[in-house]
Each structure stands twice: as C-alpha cells, then as structure tokens.
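J.: Give the three-dimensional model of this entry:
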Amino acid sequence: MGSFDFVTFFFFVAAVIIFIQLRSVLGKRTGNERPPRDQVARRDQVAPADAIDDPKVVTLPRRGRETADPEAFAAIDAYAPPGSDLNKGLRAVATADPSFDPKGFVGGATTAYEMIVSAFAEGDRKTLKNLLSREVFDGFVAAIEEREARGETVRSNFVGIEKAAIIQAEMKGTEANITLRIVSQLISATLDKTGEVIEGDLAEVTDVNDVWTFARDTRSRDPNWRLIATEADQ
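T.: You can find the predicted model right below:
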C-alpha cells in the first residue's frame, strides 16, 4: 500500500511540473483573444473602391508600391536602354506593379494577340469580352454584326508572329499602358454568302503590321491586361 502511494504521488508531482512548464511556454487564454483570422484580415484589408472619396477613410499605399524589385529594373535595363523614354516608362510600370517583367509581358501579349485575331475571325464574342476593354469590344462586335448581316464569313489561319516589341510604356494614374508593335503572318479571306472570296486570299500568306495598346489597373487584384486600342502600322 505504501509503495502504491509513493508511485501515485510521484506521477502527480511530475504532472504538475509538466503543466507549469507548458503554461509558461504557451501562455494562457483569458477569453479575450482575437481570432487568428481577424489578425490576418486586418493586415490584408483593403478599403473598398467606393470608400476612397470618404474623408473618414485613409487609404494606405500597398507594400511594395514605393519601389520596384532591383531585379525588375535590371530586366528593364536589359530590354530598353537606360535613360531612354521607354526605359523610364517601363520603370514607372514596374514601380506600380513590382511583378512586371517586359519579356514576360510580351510573351503574354502575343498569345492574347493570336487569340483576339482568331476570335474576331470566328465571331467568338465570349473570348473577345475577356480580352478587350469595353470600348474596343463594342467596336469589334459592331464589325462582326455588320459582317454577319451581309452574310459574310472569314476564313483565317494564323501562321505566326515574326516580331513583337514594346515601343511605349506609361502610367496614367494607377493604370499601366503598354504599346507594342506586332508583325505577324496570316492567311485570311472574307467570303460572301455564296462562298466567293471578296477580300484577301485563301492561300497567300500576308504580313500584318499592328500597333496595339494593352492596359491594366495596377491597384486591381485582376492580373489580366486588356486591349484598349488598335491601329494598323503602315
């Protein structure tokens, strides 16, 4: 019986010591702690757009918006001569959007270019809506509707892009605008309702020179750029 009491007492003391050590390391709860998600939400919270003009709301700049990553500037200096207008414009974009990379942008823009050209030929309004600004989308749709009203169709085969380069970059408020000159090869012909070619050629490869401008609001969480202007480069 005495031996049993000693063992019981020993384990009791050990349990008390462990409890005290855990309490000192982990602390104790009082019932007034903030939920963990609340702390994260407060750190990441962004004022809604309609609150910007509210004098009671102070909108703080996002972290990383003051300066771009030095690696981003290095990539820009490799793309455009330091001190040039293009370099300055690209640096302004990278300052507003530290994730911006000129070569990566050109790669994405050329992919979008091919998708837009093909969608326009096919009358694919859904694809166009995701890639174009509202104004450009309305213009493209109007042209598609006129074509369809005349009973015309377009047969198009995108051959490839020979060259694509950024020729201008600037910030307009919080909106980044990037203009590219794109030289592509395309087989395209417009057919009337009887199937006769009325414009273009079904076999000839044509060089197409375009100047397109893409834009994105750098304060938006939407990472997508949209086409806001087009013109043929003569």
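
J.: from here on, contacts and neighbour counts on C-alpha atoms
T.: Will do.

J.: and the nearest residue to Asp85 once chain neighbours are set aside, what element?
T.: Among residues not flanking Asp85 along the chain, Gln168 sits closest, at 8.0 Å (Cα to Cα, 6 or more residues apart in numbering). Element membership for Gln168, per DSSP states H and E: strand 153-172.

J.: tell me which strands and helices that strand is in contact with?
T.: If contacts are counted by 3 or more Cα pairs under 8 Å, 6 or more residues apart in numbering; DSSP states H and E, strand 153-172 sits against helix 85-96, helix 102-122, strand 175-191.

J.: Please generate a structure for the following sequence too, so the two can be compared:
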Amino acid sequence: MSGSSAFVISNILPYLCGILALLLLWQYHQKQVLTGRIQSIDIFDRSGIRIYVFATPDDGQICKACWEANGMVYLPSQVANKDFVPRGSSCANSGRCTIVMAGMYGAWLEARNVVHRLRAAGRTGSLKLSAQELSELLKGNWEQSVSAATDRLAVLMLAALSGEKKNPEAAINAYRLAIREAKEVHDLPLVVPAYLRLAEVLVNMSRTDEALALVQEFEERYPREGRTRPYDPTETQRGLMAIKKSRLKTASVGRRA
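T.: Presented below is the predicted three-dimensional model:
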C-alpha cells in the first residue's frame, strides 16, 4: 500500500509543482500590473484601452451640456454600449462643439488610481474628474510608464485642450503631432478634433496663412467623394471648416489689398 502511495505521489508531484509555479507566476504578474510595469491586456479587447476621457477646450464657445461633461471618464464597456451617450443631454450647439474622447491604457500612478476608482464605481462605469484631478492625471509621470507609447497622443491632446490659452504654442505642437502621427485605431478619433482646434488656435493668433493651409490640408485628407471611413468628419465639422476657409480667404485678400 505504501509503495502504491509513493508511486501515486511521485506521479502527481510534477503536476503539483507546475500548478504552484503557475500560481507564483500569476501573483508576480499581478504585482507587475498593479505597479504599472507591464500592461494587462484583455484577450477579448485587443485595443489595450482601459479608460476613455471626455474633454472639451476651454474657449468659452462650448455649450453647457458639453462643458459639464468635460472630465468624465468611462470604462471601455460603457463606451462600447450602443446606447452610450457621453453627455447628460445633447449638444446645444448642434454638434458644433469640439469634443474629444481619448482612449488610454493608463499605467502611471494617477491613471491607475482612476482605473481603480472606475472599476469600483460598479454598474455606472463612469466618474467625473475635477479640473484639478484631470490636471494631476495629465501631469503624472506618464512618459516613464509602460503605456507611454500607447497613451502619448491622448495625453498630449488632452493637455492641449486645457492649455490653449496658457500655452498656445504647446497646443499647436500637440495638435500637429496628433494629425501627423495618429495611426493606431485608438488614436484616430483625435485627428479631426485636432484639425478643428489647431485651425482655431492659429486664427486666434492671427496666423492666417497657416490656418488657411491647414484647412486646405483637411479638405484634401477628407474629400467628400468616395467611401465614408470611420472617424471621418461629420457634415457639421466639414461645414465649420468651410466657413473658416471662406473667412480666412477674405482676411487674406484684405490684408494684401
């Protein structure tokens, strides 16, 4: 009997050791994820996005509904819902407000705290960041985190939206970067808002020729003809740029007359 028991133990011992090793490896992996050293990717969600931040520029032209939603943060499961609406009510400017829904993995400390708060929020899957909390999130040490490459354009875009007045040159650089370098699916929604805000900032700085060239670039990148692609500008956004182009041409002619 003892010989039989020894035989059984000797047979299952490698499996027990394997299970123990997997448990230790899993615990190590969890610690690495919690400290932001590695990314945890859901096998059912290959985007690598854990939070979405809703933001608007602080330019005094944003409607109340859009402005009140500024700083809202959502779980991807909420955003993916077909009935998802980021605002409490519809845009009072009929979609003319520039809004951004920036997706991030968020591996740095401040972002991880937001992720934990979101997950603790339960079924709502959302929370509102104060202006200070949003600022602290964007000023965190994201560049040294494992998600820096994933989150770079989103962080710079969000910082530009809130800092257009204080540092317009930094905003211009961030918008140009989004326009030029957004290639991943999670970054593509940033491009059209970047065009819209960049044009606005250039106009406000009286850089008419640059603004006009930008609008023309926008029209070439998003021609009306052909198949509609995801993240193409809406008709309202096309109309805003067309109006801006007309005004810029008039201003340019008047300046040279």
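
J.: Let me see the TM-score of these two.
T.: The TM-score (TM-score structural alignment, normalised by the length of structure 1) is 0.28; 105 aligned residues with a Cα RMSD of 5.4 Å.

J.: sorry, back to before: what's the distance between the residue nearest to Asp85 of structure 1 and Leu86 of structure 1?
T.: Per Cα to Cα, to the nearest Å, Gln168 of structure 1 is found 6 Å from Leu86 of structure 1.

J.: Longest helix in structure 1, by number of residues?
T.: helix 2-26 (DSSP state H).

J.: hmm, who's touching the strand holding Gln168 of structure 1?
T.: Residues outside strand 153-172 of structure 1 that contact it (Cα atoms under 8 Å, 6 or more residues apart in numbering): 85-86, 89-90, 92-93, 102, 106, 110, 114, 118, 121-122, 147, 176-193, 202, 205.

J.: among those residues, which ones are buried?
T.: Buried residues within those, counting neighbours by 16 or more other Cα atoms under 10 Å: 86, 89-90, 92-93, 102, 106, 110, 118, 121, 147, 176-192, 202, 205.

J.: what's the neighbour count on the nearest residue to Val136 of structure 1 once chain neighbours are set aside?
T.: Leaving aside its sequence neighbours, Val136 of structure 1 sits nearest to Ile228 (Cα to Cα, 6+ apart; 6.0 Å). Using other Cα atoms under 10 Å, Ile228 of structure 1 has 20 neighbouring residues.

J.: Check which helix or strand Ile228 of structure 1 maps to.
T.: Ile228 of structure 1 belongs to strand 226-232 when elements are defined using DSSP H and E.

J.: that older thread, from Arg155 of structure 1, how far out is the residue nearest to Val136 of structure 1?
T.: Note on Ile228 of structure 1: its distance to Arg155 of structure 1, by Cα to Cα, is 25 Å.

J.: pretty sure Glu145 of structure 1 is in a strand, no?
T.: No. Glu145 of structure 1 is assigned helix when assessed by DSSP: H, G, I helix; E, B strand; the rest coil, not a strand.

J.: Just the buried positions in the strand holding Gln168 of structure 1, please.
T.: For strand 153-172 of structure 1, the neighbour count (16+ other Cα under 10 Å) marks 153-157, 161, 164-166, 168-171 as buried.

J.: which helices and strands does the longest helix seen in structure 2 pack with?
T.: The residue-count maximum for a helix in structure 2 (DSSP H) belongs to helix 2-34. Helices and strands touching helix 2-34 of structure 2, by 3+ Cα pairs under 8 Å, 6+ apart: there are none.
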